[in-house]
Structures are given as structure tokens and as C-alpha cells.
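**Q** just coords:
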């Protein structure tokens, strides 16, 4: 019995030690978890503070106050590919931030004395001095393709310097696209390209400075209970944008398809004149070509359905995007807004449904203090619907859109058109609900949008 007693008695301390040891390790794990949590919270707080500081530095003064900031993120580009093999029936959507592989021709770094006929050459040192060494306080915009700085040149002129991000040769590609697309373009509703810088791997573009932010900031930023964008100002912006795009489509050879028309690419001056900017995704369409096949690029919510599904790009794609932009101006809503009720998330679907229900007056942005006249509102709604027609061939040209938005004698029809109804509700069904302009618009005098 004694050995047995000694054996059982000796096992008690071992068992106690094991339990105590187990509790000790659990305590250590809890302490480690607490420390890690505290570190993560601290890092998040620091990042928020840095973001807040940057945002404060990026506020630009305006005669009527401060240009509003837009906190929401917008998916920059959508790419749709057909997946091979067993998954050939599925479509893969992914965010794509690379510009399509350009042709084999590349832009070489020119010497300071080089003149390529569309702007002057700036040295890297000149642009560093103009932007205070590319200081954060000079940043006026950022995107997937680069950072834009406000700069003051030696002669006192104010410019916007776009430093292209050199991701996988992306800077070289966009540099070439911008030069080809707008190097020699001069139009009051297009942002002018002043010059460039190409030193080593650096690629920078120097634009005229537009001092009142962009349309996205004024539509979707915090502007208070009443928007400074009155109905008349919004229509003025729409007409200016349409004139700029009409010049690209109909006033140049080869014609230019912008491919990324959206509110953040419409810059505004203090008199609310619109200037179309950011031609980094633009495509040139030579004479005799009705379209060009290319990788699908653009901004989610603005890309036309036929371009997204086929990759066939032409002026109609810009017209569709302009229609979405005009809807934004009318409603004050983003093309896609996941914070709204499911039936209102997609602007196009909600817009069509409201027009079909004869509730067009409810589409007007509630921040507009003085409501538009019924005739002016109807004109804008019908232009929107014609621009987003699912049949790209039935969409008006940009020159016709300028005429429709500007003409006081905009043609309306009081009678309803009788057409055979499609199995699926389409834009035709919407037009049956509302008097709308004649399909054939009078020839446009191009001088009106130059």
C-alpha cells in the first residue's frame, strides 16, 4: 500500500503543474492577442490621420468657398474577357488599370531643343521648381494613371502637371495616346495640352490649369442643402461638354473617341465653363472606319453595352457615356450607387422606370433650389433617353445633341408613336409614354459647336 500511496501522492504535483502550465500559456496567448489588436488599431488611426491631412491639403479655394471633396471610390476600369476551356460560357469581369498595349512605335526621350510641333519641352528641374518639388500640398488630383500637381512656371503662368505612373510601361503608353489624341487640338471645351517632359523613365504632361475642380466634386461632394449648380448652369455644362466631344468626333481627322467620358473628367472654371480632360484612354478612328476593336476600357457605369460585350468602339460609345453624364446632371446621382435601395442602385434602370411611370419631375436633383420649366426638363430627359438607346445606330451624333440642347424650338410631338412592342421592355416603350423629338434632326451647322 505504501508504494501505491507514494505513487498516487507523487502524481498530484505533476498534474497541478500541468494545469498551471496550461493556464499560463492561455494567458500568454490572450496578452499577445490584445497587443496585436492595439497595434492594428494604432496603425489604422495613423492612416486615417494621414488621409485626413492629405484631403485637407487638397482643398482648393474658390470664389464661392471651397471645392467639395468626393470621398467615395469609383471603379476606374472594367475589362470583360471570354474564358477558354470548360468555362467558355462564363464571362469574367475584373478591374483593369492598364492601358491597352499600344503599337510597336514608342516615344523616345527628346533633347531639350527638340520640337515635335504640339507643345514645348520642359525639363524635369523646371517642373520640380514649379510644383515645389512635387510637394503633397501641390496635389490637386489623383487617379489610376498618375498624380496631378498645380504648378507655377517661371513666367508666372499656372499649369497642371500630370506625373504619369510608370507601371509596366503604362506611362509610356498614355504619353503616346495623349500626344496623338490632343497634341494639336485647340478648343474652348477641351483642356489644352501646353507641353511635356520626358527624361529617363519620367513621363509628364503639362496642361492648362482649370481652377474650379471637376463636375463630380460639385455633384457628389458636400455642397450643403442647396447646390451651387443651378439647372441653367447644369445645362450650360452639358452643352459645353457636348461641344467638346462633337469637335473630337466631327471636327478632327482622324476622329478621336474619348472612351472615358465621366463627371470626374469634366473640369470647370469659375464661370462654370466645361472642359473635357484626360485623354489617356482615347482612341483614334481613321477615315473610312466605322469602329475599332479594342480591349474594353472605361469606367463602370458609363461603358456602353455593345462596347462592353463586343469590344467594338466608335463615337456611339461616347454618346452613351454622355447620356449617363446628362442623367447625373439632372438627378445628382451616381451611375451606380450601392447605398440606395436595390431598385435605385442602377441609375439607367431607375431613370427609365421613372420616365415610363410619368414621374419625370421627381428625377430632378432635390438640391436644385429653382426647378426647371417642364419644357426644359422634358428636353433633357428625352436627350438622355436617345443617347442611351440600346441600338447604337439610333443614337444621335454629338453635333445633333448640341443642337437639341441649345435649340429653343426643340421639336416635340404630342401624338404617340405606334410601334410593335418588344418582348422585353426597351427604350421604344419609354418613348411611347412621353412626347419626344423627331428622329431626323435638321443638319447641324458645325460652327455652332466650334
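**A** Noted; the coordinates are in hand. All values derive from a computational prediction rather than experimental measurement.

**Q** alpha carbons only for contacts and neighbour counts from here, please
**A** Noted.

**Q** which element is residue 7 on?
**A** Assigned by DSSP states H and E, residue 7 belongs to helix 2-57.

**Q** Can you tell me how far residue 330 is from residue 16?
**A** 76 Å (CA to CA, to the nearest Å).

**Q** who has more neighbours, these two?
**A** Taking other CA atoms under 10 Å, residue 330 and residue 16 do not tie; residue 330 has more neighbours (24 against 11).

**Q** Identify the residues contacting that one.
**A** Residues near residue 330 by CA atoms under 8 Å, 6 or more residues apart in numbering: 231, 234, 363, 364, 365, 380.

**Q** how near is residue 228 to residue 111?
**A** 47 Å.

**Q** and if you look at residue 257?
**A** 31 Å.

**Q** Of those two, give the one with the bigger neighbour count.
**A** residue 257 (26 against 11).

**Q** wait, that one sits on residue 246?
**A** No. Using CA atoms under 8 Å, residue 257 is not in contact with residue 246; the gap is 10.0 Å.

**Q** In contact with residue 209, which residues are there?
**A** Contacts of residue 209 (CA under 8 Å, 6+ apart): 150, 158, 159, 160.

**Q** Just give the number of residues close to the second one.
**A** Just to be clear, that refers to residue 158. Per other CA under 10 Å, the neighbour tally for residue 158 reads 17.

**Q** Return the set of buried residues in stretch 176-189.
**A** For stretch 176-189, the neighbour count (16 or more other CA atoms under 10 Å) marks 176, 177, 178, 179, 180, 181, 182, 183, 185, 187, 188, 189 as buried.

**Q** same check, this time on stretch 109-118
**A** Buried, per 16+ other CA under 10 Å, within stretch 109-118: residue 118.

**Q** just to confirm, which helix or strand has residue 205 in it?
**A** Using DSSP H and E, residue 205 falls in strand 202-208.

**Q** Pull the residues that contact that strand.
**A** So strand 202-208 is contacted by 158-164, 166, 171-172, 175, 191-198 (CA under 8 Å, 6+ apart).

**Q** hold the first one in mind and look at this next one:
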């Protein structure tokens, strides 16, 4: 009897403990998992000192840890923290994790197979570390995974075919590892895949035709491998999104730099090319990535299946009983805690979106990419301002947040700094989807103080769409940092100054047809700015120069900083104009009128045209005189070694002289220039 009383008291005590401290049901397990994770990620204890045994992971004291409404750990965000340990199998204890962000660290060792137990995980970022070993095939069981970033590590082995089971995956980034084998045909089953980067590995075989048919695919990068065989023609629809250079064995029709295929190149595109040479009709070994199912003894397979079914049913009944009991106890306590704490857990948020919007997103998936900044003061992007309806929706589609900027640029690392000016700094960055961008940071003091004017300028920037303008991907303004960030596509070949003043044997010399094509592209970009369109006003650029002409991988010119002056204070704009004057781009009438017009842009274009023809940054009066009399050896770039068309050179020289005429009334419009350039044979 006494024993029964003791048991009853023990049971009552346990139940009371559950009611008044429900975190002990899952909280202690998660705390234990976090502390195990800390000891492996940060063995010296330098960076995660806030993770303590007596702490609460959900009260904001654990650096990089965020919880959902139920008090469960939903995110671990430790990118760029200098961690130098390993990823522990204990990570599996954080069963409600939706985001794991450990990129830009120095983690080593293998990826634990236990990570596959995180079935609610949508984002897995382990890129830019020193991880080794093979990719666990168990990752294929993570049915909610949307982004898998494993690039820039030292991973070996082949790409698991099981990754083809990740039906929600939109980004798969495996570039810059030591992966071998063939590209699994199963990746062609990823119907939501938008970006696949397998570049800079040791992959061989052909590109599976199923990849080319993926409906959402926008980028397929396989450059720097040893792939061979016929490239599926359907990949032509990706245009610049298909990157395949430095695969000597590839062939196909309609792709620049690819050879035409011969009979030996036509392999079965539904699966990767097998290993070995295959001589004399002998069968060749199939790589494990080729999705070939091994046969089994029928009786054995059936018996095994029945045995597994019986075991599964028994285990299922036991687990169901336990689960129902636990749910009954927890439901009431969790409900009470939510009622008490709803609205208090997420009050401290930072960012570039409205606080209401931030909370709704944060509660939905706990993503640290919406860990936002809000303090008192400057906030030109407050949601209540100036826009409504469709325009507001479009405007919102350009919004980034501060943590995305920090993550993309490795916290604005000097290693990623592309350049600085008096009012801005530009960093190279990598976004969540793996795309490379340039992030221009502009200080608050350089931006227009009138927020309505600033927003109007930003609205204009979002309306600019042309193949010869650098594309604006989005923007973010941070009150806490006192900065605004403009996010542009990264352009790989630098700016036009790279191709000027090239010394023999020291730099790339642009051939004649490329120069003419660049001139035409610049003209089309400026003409677009000057034209009035239904969705954009007529604009002048105001700061055209060789530095502002970027060159992409196909040598197309892209004008940068178009419309940027609409965001800047008059002092900053005037300072930039003084820089243009010093370099010879500023039209002479500005000194008397103080006004910048379309003809001012035309003048700068004329100077650019001279620079492209001569290959020099500084244009002398002697060069202009030589151009007037068509003395080609005296002004055409000697690096061309006479390889140019004289009639085109004469036409372009005449155009350069006319565009840079002292009188603005003598200069043609950009529209007329574009029409005239259409007659150049090298442009066609």
C-alpha cells in the first residue's frame, strides 16, 4: 500500500512539473542538443559563450538561436562567426529546425548523416567551410528542403541519386568541391529546381536530358568539369543561365564555343555516360549515379518486405500510444503559454521591412534572413509611404533585409570590397539563391533628406529595364547602420578602363568587331534612358565614363549607376560632376549654364567613343586632329595592328567628333546615333 502511495505521489509530482515547466518535455532535449553542438562547433569556447546550461534558448540570450511560437528552436544562424570545429550528430536533437546557417566558417570533418533527421528543415547552408567526406545520401529524405548549399568545401565521392527525392528543392549549389562521377539523371525529377551549380568539380559523362526539361530551371552551371557528349538542345532557352565552358568533350548545335557533334558523341541522354571505354561490345560498369536498380531474388525481397511491414506496424502502435499520451498533456500547457506570451516574444526585431510584416514572416518560418532592424529615426522604406496597389507590390518585390546584405558580403568583408567612392562602397556578394551580386552601400548623409524625394528616386530606379543597363535586383535601408544598399547583378569582366592603355603583352586587347559592338550597346543604353516610356520618365545619366561601362562575360556593355543621382544630395552629385570634368567627360556648356541635359550625355558618349577607338583614356588634341583628317595610324589603337575596317573607323571618328562638339546644338540625339550605328557591318 505504501509503495502504491509513493508511486501515486511520484506520478502527481511529474505531472505538476509538466504543467508548470513544459519546456522540460522538449526544452531540455533541445538545450542538451545545443550544448553538444556548441562543444563541437566551438571547442575553444571563443564564440558561443552565451550558450549556457542555465540559459533559455528562446529568450534571446543564445546568440544566433531563434525559436518559433511554440518555444521550439527553429533557427540556428551562425554564419561568419569564425567557428573552427565540427558539425555534431547532436544537431538531430533540434527536430523543429527550419533553417541551419553555418556558412562562411572554418568547419571541418564530415557532414553527419543525422542531419537528415531534421525533416522540417527548409534551408541548409554549409557552404564556404572545410568540410570533407561524401554527401550523405540520407539528405534525400529531408522532404521540406528548399535550399541546399554545400559549395566551396572539399567534399568527395559522387552526387547521391537520392537528392532527386527533394521535391521542394529550388537551389542546389555543389560547386567548387572534389566531387566525381556522373550527374545523376534523378536531378531531373526536381520539378521546383531553379538553380543548379555543379561547376569546378571532377564530374564526367553527359548532361542528362531530364535536366534540360525542368520547368523552373533558370541557371545550370557545369563549367570546369570533364563532361562530354551532346548538350541537350532545350538548354538553349536558359541563354546566359547555362554556363558550360571548360568541358572539352561537350558538343552541340546552337551554343557558342561548342563544336559540332560526331556519331561517337551521341550517347543516351536519359542517363549519364558510363565508366570505362567499352571495347569490343563488352559491357561497361555503370556509375552509381546512373539510377540503375539492382535485381534481387524475388522470394527474398517479398519475405524481407513482409518482415519489415510487421515490425513497422508493431513499432507504430507503441509510438502512437506514447504520442497520444504526450499530446494530451502538452496541448493544454502549450496553449496557455502561447496565450500568455503571444506578442512578447518577437517584439525586438531589426530590419528593412515593416515590423508587422517581419513578424508574420518570422513566425512562419523563423528565417534569420528576416531578422530585422528597427530603431528610432531615419526610415525611408516605411511601408505606409507613397505607394499603394500594384506599385506597392512591385516595390516590395525589390526589398532585401539587412541580414541578407551581411550574409551575402560576409559582413562587408574587405576581401569582398570591389571599390570605393566619396559617397559609397561596393562589395561583391552571394545571395541566398547562389547568384553573385554587387552591393553598393551609400551612407545616409549622402542620400536625399526628403524621404518622399528619396522614394521617388528609388521608384525610378526600379522602373529601369534594358539589356545595356546593369540590372537592379533590389535594395535595403538600415536605420541602425545609417546606410542604404542597392543590389545589382555582378558583372564579371570589370569596366571599360581595363581595356584602355593596354601595354603590349600585358592585358587583353579588344578586337575591332568587339569595340564596335560595345559602342553600339552603350549608345542603346543611353538612348533608352533618354526616351520617355509608359513606365519610366526620360532620364539623363549625368556621370557617363569608362568606369561606368561594365563588360559582361560575352563582352556586352552595361551602364552602371543609371539614375543614381535621383537618390543623392546635391553636394554629392556636384562632387561627382567635378570628377567627370577632371577626366574630360563633362560638357563645356555646364560651366556656364549649370544644367545637365541629354546633350551633356551625348558629349560624354563622344569622349567614350574616342577612348574606344584610340585605346587610350586621355584624348589629346593631336588625336582629334588626326581623326578629322582620317589619319588612322595616328589615332586608331596600335594594338589592333591594322586589323580594322577603314570605312567604319572613318564613320565612328566622324561620330565621335560630332558628339563631342563644343556646341550642344551640333550634337546629334542618341536615337539618331543608334540608327546610324545600325549600318555598321561589325554591329550586325
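**A** That came through, no problem. Computed from a prediction, not measured in an experiment: that's the story for all the values here.

**Q** Following superposition onto structure 2, what is the mean distance for the strand holding residue 205 of structure 1?
**A** For strand 202-208 of structure 1, the mean deviation from structure 2 after alignment is 0.9 Å (mean CA distance after the TM-score superposition for structure 1).

**Q** okay, that strand sits on what stretch of structure 2?
**A** Matched against structure 2 by TM-score structural alignment, strand 202-208 of structure 1 falls on residues 483-489.

**Q** Can you list the buried residues in the strand holding residue 205 of structure 1?
**A** 203, 204, 205, 206, 207, 208.

**Q** longest single helix anywhere in structure 2?
**A** When structure 2 is scanned for its longest helix (criterion: DSSP state H), the result is helix 298-341.

**Q** That one aligns to what range in structure 1?
**A** The counterpart of helix 298-341 of structure 2 in structure 1, using TM-score structural alignment, is absent.

**Q** got it, and stretch 15-22 of structure 2?
**A** By TM-score structural alignment, stretch 15-22 of structure 2 lines up with nothing in structure 1.

**Q** which among the contacts of strand 202-208 of structure 1 end up buried?
**A** Buried by 16+ other CA under 10 Å: 158-164, 166, 171-172, 175, 191-198, out of these.

**Q** So which of those residues sit within strands?
**A** 158-164, 193-198 (DSSP state E).

**Q** ok, so of these, who is nearest residue 79 of structure 1?
**A** Using CA to CA, residue 164 comes nearest to residue 79 of structure 1 of these, at 21.3 Å.

**Q** measure the counterpart of that closest one in structure 2 to residue 448 of structure 2 for me?
**A** Alignment note (TM-score structural alignment): residue 164 of structure 1 maps to residue 442 of structure 2. Computed as CA to CA, the residue 442 of structure 2 to residue 448 of structure 2 distance reads 11 Å.

**Q** do residue 604 of structure 2 as well
**A** To residue 448 of structure 2, residue 604 of structure 2 is 26 Å away according to CA to CA.

**Q** again, but for residue 381 of structure 2
**A** 13 Å.

**Q** Same check on residue 474 of structure 2?
**A** With CA to CA as the criterion, residue 474 of structure 2 and residue 448 of structure 2 are 19 Å apart.

**Q** where do the helices sit along the stretch 301-450 of structure 1?
**A** Along the stretch 301-450 of structure 1, counting by DSSP state H, counting those that start in this stretch, helices occupy 305-310, 315-331, 347-356, 374-387, 398-406, 427-433.

**Q** most neighbours per residue, which of the ones you listed?
**A** Each of these was scored by mean neighbour count; the highest is helix 315-331, a mean of 26, by mean count of other CA atoms under 10 Å.

**Q** didn't residue 240 of structure 1 look like it was pressed against residue 268?
**A** No. Using CA under 8 Å, residue 240 of structure 1 makes no contact with residue 268, being 10.2 Å away.

**Q** Compare these two (neighbour count), which wins?
**A** residue 240 (23 against 20).

**Q** Alignment lookup: that one to structure 2.
**A** Matched to structure 2 by TM-score structural alignment, residue 240 of structure 1 sits across from residue 521.

**Q** so stretch 649-660 of structure 2 aligns onto which residues of structure 1?
**A** Under TM-score structural alignment, the match for stretch 649-660 of structure 2 is residues 377-388.

**Q** which residues touch residue 616 of structure 2?
**A** 500, 501, 637 are the contacts of residue 616 of structure 2 under CA under 8 Å, 6+ apart.

**Q** now for the first one: what does it line up with in structure 1?
**A** Counting by TM-score structural alignment, residue 500 of structure 2 lines up with residue 219 in structure 1.

**Q** can you tell me which helix or strand its match belongs to?
**A** helix 215-220.

**Q** Quick check: that helix compared with structure 2, mean distance?
**A** Averaged out, helix 215-220 of structure 1 is 1.8 Å away (mean CA distance after the TM-score superposition for structure 1).

**Q** picking up where we left off before, identify the residues contacting the match of stretch 649-660 of structure 2?
**A** 304, 319-324, 326-327, 330, 352, 360-361, 394-396, 401, 404-405, 410, 427, 436-437.

**Q** isn't residue 400 of structure 2 right next to residue 476, touching?
**A** Yes. The criterion here is CA under 8 Å, and residue 400 of structure 2 meets it with residue 476 at 5.2 Å.

**Q** now residue 227 of structure 2, what's its secondary structure?
**A** strand (DSSP: H, G, I helix; E, B strand; the rest coil).

**Q** Confirm for me that it is in contact with residue 245.
**A** No. Applying CA under 8 Å as the test, residue 227 of structure 2 and residue 245 come out as separate, 10.1 Å apart.

**Q** quick one: which of the two has more around it?
**A** residue 227 (26 against 16).

**Q** The more buried one - nearest residue in space that isn't next to it in sequence?
**A** Counting by CA to CA, 6 or more residues apart in numbering, residue 227 of structure 2 lies nearest to residue 204, which is 4.3 Å off, once chain neighbours are set aside.

**Q** measure the one you found to residue 229 of structure 2 for me?
**A** 10 Å.

**Q** more crowded one of those two?
**A** Neighbour tally, residue 204 of structure 2 and residue 229, criterion other CA under 10 Å: the higher count belongs to residue 229, 25 against 22.
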